Each structure stands twice: as C-alpha cells, then as structure tokens.
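In: Predicted model follows, preceded by the sequence.
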Amino acid sequence: MGAMPRVAQPNGSEEAQEPVALLGNLIRTSVLRFLRANPDATSASISEALGVRSTTIHAYLSDLERAGLVIADPPNMGERRGIWVKYRANDEAITDLYLRLGLAIGEF
C-alpha cells in the first residue's frame, strides 16, 4: 500500500491553495485586520493589541511581508536590529488574494 499524503488536496483545489495558506490562520488574519485599521503600526503595538507574543507576531509579519500582503518601512533587507519598523497592509494585494479565494470557491 502507498504512503498516505500528509495533506489531502482535492482535484481542482489548486487555485485556493495560496489564499487558504495565507488567510486560513487566525493570527495572520488578525494581523491584517489590525494593520488595515492601524497603518504604520510596530510589531510591539500589534503584539499588545492582539495579545500574542512578539516572537509569534514577528514570524507572521515576515511571512506576510514575503507574500506581499504587508509592507514594511524600512523593507526587510536583512538585519534590522535597533530599527523601528512600521508595517501597513498592502490593500491591493489583500483584495487580490480575497478575490482569488472567492473565485476558487465559486463565489464570483
């Protein structure tokens, strides 16, 4: 008998894979919601507002920044020790991802 796949992926679900991976997490969606309401927030203010440890927030911000859903100032060009980074939501990219998810589930 063959090995079972780690994650089941139904036929035709390819279009939903990225939107679900990026938005299908409560912390990520909470960070995006917070940044849409509070542009130019620091990771500390996000951590405090959401009641989530700063190390966790940093990890999710990095993921969201790599995905283009969050814009950092200054951008991540390596080490940022001692620099206050401000984050804001990339509304255009978030809307695009939302629409792609809607298309994938047959909403649009």
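Out: Received it, and whenever you're ready, just let me know what you need. Just so it is clear, the structure is predicted and the values come from calculations on it, not from any experiment.
In: Going by C-alpha atoms from here, please, whenever you check contacts or count neighbours.
Out: Will do.
In: for Arg88, helix, strand, or coil?
Out: The three-state assignment at Arg88 reads strand, by DSSP: H, G, I helix; E, B strand; the rest coil.
In: who are the neighbours in contact with Glu65?
Out: Applying C-alpha atoms under 8 Å, 6 or more residues apart in numbering to Glu65 gives the contacts 71-72.
In: second one coming, line it up with the first:
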Amino acid sequence: MPKYARPADGDGAEGPLAILGNRVMAGIIRQLRKTPNVGRKAVADALQVPHSTLVPYLGELEAAGLLLADPPRGERKRGEWVVYRVNDEAVTDIYLRLGQEIGEI
C-alpha cells in the first residue's frame, strides 16, 4: 500500500487544511458569518445538506474553537436548542497559519 507524501516541514499546514480545505466546514463558517446565532436546521437548509451530515462538522468546528455555541457543549441539556456563531479571531488565526505555511504571508 502506498504511503502518503509528507513534506518534512509541512506539519503546520495539516490543521488549517483539514478545516479550511473541507467544503462543508468552509460552507458552515461562510454561512454563519452571513447569519450568526442560528441553529443547525437553518445552516443545513442554507447549505442544502442533510442535518445528519452537518452535525459532526459542527462538533469538529466547535471543538477546534472556530465556532462558539450557545449554550456551550458542556452546559447543554438533552434536546436544548443550540445556536452557533463564528469565532472570528480563531478563524483569522487559522487562515493566517495556512498562509504562513504556504509562504503567502
């Protein structure tokens, strides 16, 4: 089985690429910048993806600190309505890290 090519100095790009290189995650960030403080259904409808597809991505983005949820994950009760917004500072940071890794910044 072939191994994936991994440049010796490319470890810093993996995190930003995993998030910003994924169409659904990038779409979630874009949509929540346009319309912050909305729930899962509104985001899923706007992106035209199934709710079940969206939920894991929202969790990953929240865990990475790129989305802020109200109420936060540790304070939620079962069945509670959650709204999301973008953590602009964290998104800018990851965008700049990617730019540095590819020599753009």
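Out: Nice, thanks for sending it over. Here the structure is a predicted model, which is why all the values come from computation and not from measurement.
In: Distance check, Pro68 of the first structure against Phe108 of the first structure.
Out: Just so we're on the same page, residue 68 of the first structure is Gly rather than Pro. Distance, Gly68 of the first structure to Phe108 of the first structure, using C-alpha to C-alpha, to the nearest Å: 23 Å.
In: Val70 of the first structure now?
Out: Val70 of the first structure is 25 Å from Phe108 of the first structure, by C-alpha to C-alpha.
In: cool, Asn25 of the first structure as well?
Out: Per C-alpha to C-alpha, Asn25 of the first structure is found 23 Å from Phe108 of the first structure.
In: quick revisit: who's more crowded, Gly68 and Phe108 of the first structure?
Out: Higher neighbour count among Gly68 of the first structure and Phe108: Gly68, with 16 against 9, using other C-alpha atoms under 10 Å.
In: helix, strand or coil for the aligned partner of the more buried one in the second structure?
Out: Using TM-score structural alignment, the partner of Gly68 of the first structure in the second structure is Gly65. Assigned by three-state DSSP, the conformation of Gly65 of the second structure is coil.
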